[in-house]
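**Student:** the amino acid sequence is not available; the structure is as follows:
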């Protein structure tokens, strides 16, 4: 977990019974805002990537294998990075990184050179204040594409991967007020990836249905409780259909949407 006020990263060790009795703290850069775990150097250990709100950088900390992490390696991204995501964007079987930069309405893509070392960033324009991302092969060409939530513009941006991690210019779709979170899955069992967006300012989620070309032309809107700030997709009842769970920040509860589509 990131601790913004004291500029540290806290790691809680799972005892094996679902409890976390011990923790280790690492001092990192100023104002850490997001952290993710992924094996970056193919040693079967989960490494850490951290973003910092007021810097133009992210840090990579390699897992030493004894529940400790090495010294942070820093990489330049855009201003005010807020969200990190990992996927193999250039099909070399190595996890790359994408970072939302709220300060200049862009994302940065960093390619893994093979041992967890990353090349220089490549930037792509999005809408205002990008704050969350989702991935999927939206147009079924074998390349991982990106969808980005733009909370300052009430839109999402879809960037199609043309191959070798080269992305097309963003295509914008209007959503509702203050979109804050996005997830991707095939919700209607047509074989195409769909998107769902949580809209904090309108107490709603919107499902955008994709076609085989990565176009999201139709949609459905569902009401939530107050200030939905995160949406996750998964088959919560093991019926083979992708359901949704939404956290509502101001009503302090969670809403589960069960998928009732016909398979």
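**Tutor:** That came through fine. Note that the structure is a prediction, hence the values are computed from the model and not measured. Numbers count the residues shown, from 1 in each chain.
**Student:** all contacts plus neighbour counts: C-alpha atoms, from now on.
**Tutor:** Fine.
**Student:** from residue 32, how far off is the closest residue to residue 13 other than its chain neighbours?
**Tutor:** Computed as C-alpha to C-alpha, 6 or more residues apart in numbering, the closest residue to residue 13 that is not its neighbour in sequence is residue 20, at 5.4 Å. Residue 20 is 22 Å from residue 32, where distance means C-alpha to C-alpha, to the nearest Å.
**Student:** next up, a structure to set beside the first:
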């Protein structure tokens, strides 16, 4: 929609305010107290939405640079098949024709291996059904080549990788709820060597993480039988000893390491029920400082990144059951803004950070043949798409600060809420506001009280409820 059209619609709605309200039989008006705050969430243009058609049935993906150009490509696959689909990113931001590779062994999970220069040379994969793990190479020309594989007597489910500082050899950690303990894999000449770290225990997930701040990767693993996190310290030669146990009390998933507060100490993140738990690393390796992010839905997969480019690490997750993508932007080193449900699309199955030339964002894959990306809006054009919640319904416009830059307000019907998107001087969406409603409504009327104060009337013709919000966009108060 063009800017001129937005201005014209806004003025037309405002002049009809009193007339339309007078035609409604008002039986109830819901007013909000002035001490209620309207959280101002800095999205900073992170709302550009693109969708691409891909082959149906594919439900996993990873990002890598296939040919060394400035653009990141994507590998898509089905966890029970032996087919890889390569999507090459083009200069114009689209993906070119897909390249299909048939592999000699099935892929349940696949993770890129990096050398000391951070170049992707090979991929570690697991074939869970066949109880094996191996390494493929994927060259610029030719088909993927199976280099090595090794078999087990139990079912590997998860992969974590690390590079040993002094020789650049990749170490690979395998775990799984039906896998015997913990195993480390590494290449030795023309073989893939497996070494068992722990036997006869069940770890649903395990990751490499520098727990002791000595530059060597240690191991954090979740013991499924004791509902506990176990820490294994590395002596520098990849000999591990169990050093600590933290009782969690229930099953966790999506265990990962990330320096979330950017203090140069690795933090632990995991999903517990309908929440994301964070244990912050420190100089003493205590992991006693914690934060819990309550989520609207169970996070089936989480990722992190500075999505709104404000220097803080944010969190994104997907929920399979409701097919939603949610963003949780960081507010401070240990605090977060309220969750924003960005979109709802049928069949969402995977989520990854997606970084390419001039692109920082998220890629989401659905198994019904759709690939979605959410990235930053750099400039506006007539055909740009932006995310507007899972089920946007009633829509209107207003002008915060009366500066001629038309802003957007809408009602989301999925979780009934009133939402505003305020744009900066370039017209790029900058702030997002959201307030829960009692009911869903089909119309919004805007009253321009003052440059930074607006009243919004949410209602459905013939219904008995009007929800009125008077919002001060300077201090965030709602009355």
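**Tutor:** Thanks, I have it. Not measured: the values here are computed from a predicted model.
**Student:** TM-score for this pair?
**Tutor:** Aligned and superposed, the two chains score 0.78 in TM-score terms (TM-score structural alignment, normalised by the length of the first structure); 242 aligned residues with a C-alpha RMSD of 3.0 Å.
**Student:** check contacts around residue 105 of the first structure.
**Tutor:** Shown in contact with residue 105 of the first structure (C-alpha atoms under 8 Å, 6 or more residues apart in numbering): 125-130.
**Student:** and these, which of them are in strands?
**Tutor:** Mapping the contacts of residue 105 of the first structure onto strands (DSSP state E) picks out 125, 130.
**Student:** still on that earlier bit, isn't the residue nearest to residue 13 of the first structure up against residue 11?
**Tutor:** No. Using C-alpha atoms under 8 Å, residue 20 of the first structure makes no contact with residue 11, being 9.5 Å away.
**Student:** which one of the two is surrounded by more residues?
**Tutor:** Legend: neighbour count by other C-alpha atoms under 10 Å for residue 20 of the first structure and residue 11, higher for residue 11 (16 against 12).
**Student:** please state the offset of the helix or strand hosting that one from the chain centre?
**Tutor:** Element membership of residue 11 of the first structure, judged by DSSP states H and E, is strand 8-13. Put simply, strand 8-13 of the first structure sits 20 Å off its chain's centre (C-alpha atoms, centre = their mean, to the nearest Å).
**Student:** which residues touch that strand?
**Tutor:** By C-alpha under 8 Å, 6+ apart, the residues outside strand 8-13 of the first structure that reach it are 1-3, 20-29, 32.
**Student:** buried subset of those?
**Tutor:** 2-3, 26, 28-29, 32 (16 or more other C-alpha atoms under 10 Å).
**Student:** in a markdown table, list those along with secondary structure and distance to residue 185 of the first structure.
**Tutor:** As requested, these are exported to a markdown table (DSSP: H, G, I helix; E, B strand; the rest coil; distance: C-alpha to C-alpha, whole Å):
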| residue | secondary structure | distance to residue 185 of the first structure |
| --- | --- | --- |
| 2 | strand | 28 |
| 3 | strand | 31 |
| 26 | strand | 35 |
| 28 | coil | 34 |
| 29 | coil | 34 |
| 32 | strand | 29 |
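**Student:** check those and tell me the two furthest apart.
**Tutor:** Farthest apart among these by C-alpha to C-alpha are 26 and 32. That separation is 11.6 Å.
**Student:** which residues in the stretch 151-300 of the second structure form strands?
**Tutor:** Taking DSSP state E, counting those that start in this stretch, the strands of the stretch 151-300 of the second structure run over residues 158-163, 170-175, 182-188, 191-198, 203-209, 218-223, 228-234, 240-247, 253-258, 267-271, 275-280, 289-294.
**Student:** so what touches the fifth one?
**Tutor:** Strand 203-209 of the second structure has contacts (C-alpha under 8 Å, 6+ apart) with 158-162, 173-179, 181-182, 217-224, 253-257, 266.
**Student:** that strand: which residues count as buried?
**Tutor:** Result for strand 203-209 of the second structure [16+ other C-alpha under 10 Å]: buried residues 203-209.
**Student:** likewise for the second one?
**Tutor:** Of the residues in strand 170-175 of the second structure, those buried by neighbour count under the rule 16+ other C-alpha under 10 Å are 170-175.
**Student:** let me see the contact set for the most centrally placed residue in the second structure.
**Tutor:** With distances taken as C-alpha atoms, centre = their mean, residue 316 lies nearest the centre of the second structure, 2.7 Å away. Applying C-alpha under 8 Å, 6+ apart to residue 316 of the second structure gives the contacts 302-304, 325-328.
**Student:** what of residue 163 of the second structure?
**Tutor:** 114-116, 169-171.
**Student:** would you check which pair of the contacts of residue 316 of the second structure lies furthest apart?
**Tutor:** Across the contacts of residue 316 of the second structure (C-alpha to C-alpha), the longest gap, 13.1 Å, separates 304 and 325.
**Student:** of those two, who's got more company?
**Tutor:** The residue with more neighbours, out of residue 304 of the second structure and residue 325 and counting by other C-alpha under 10 Å, is residue 325; that gives 26 against 21.
**Student:** how about the secondary structure of the more buried one?
**Tutor:** Judged by DSSP: H, G, I helix; E, B strand; the rest coil, the three-state class of residue 325 of the second structure is strand.
**Student:** excluding chain neighbours, what is closest to it?
**Tutor:** Nearest non-adjacent residue to residue 325 of the second structure, counting by C-alpha to C-alpha, 6+ apart: residue 318, 4.6 Å away.
**Student:** I'd say residue 33 of the first structure and residue 49 touch.
**Tutor:** No. Look at residue 33 of the first structure against residue 49 with C-alpha under 8 Å: they stay out of range, at 10.9 Å.
**Student:** the two: which is more packed in?
**Tutor:** Taking neighbours as other C-alpha under 10 Å, residue 33 of the first structure and residue 49 compare with residue 49 leading, 23 against 20.
**Student:** need the counterpart of that one in the second structure.
**Tutor:** Matched to the second structure by TM-score structural alignment, residue 49 of the first structure sits across from residue 75.
**Student:** from residue 472 of the second structure, how far off is that match?
**Tutor:** Taking C-alpha to C-alpha, one finds residue 75 of the second structure at 47 Å from residue 472 of the second structure.
**Student:** residue 104 of the second structure: neighbour count?
**Tutor:** 11.
**Student:** and if you look at the one 10 residues further on?
**Tutor:** Look at residue 114 of the second structure: counted by other C-alpha under 10 Å, it has 18 neighbours.
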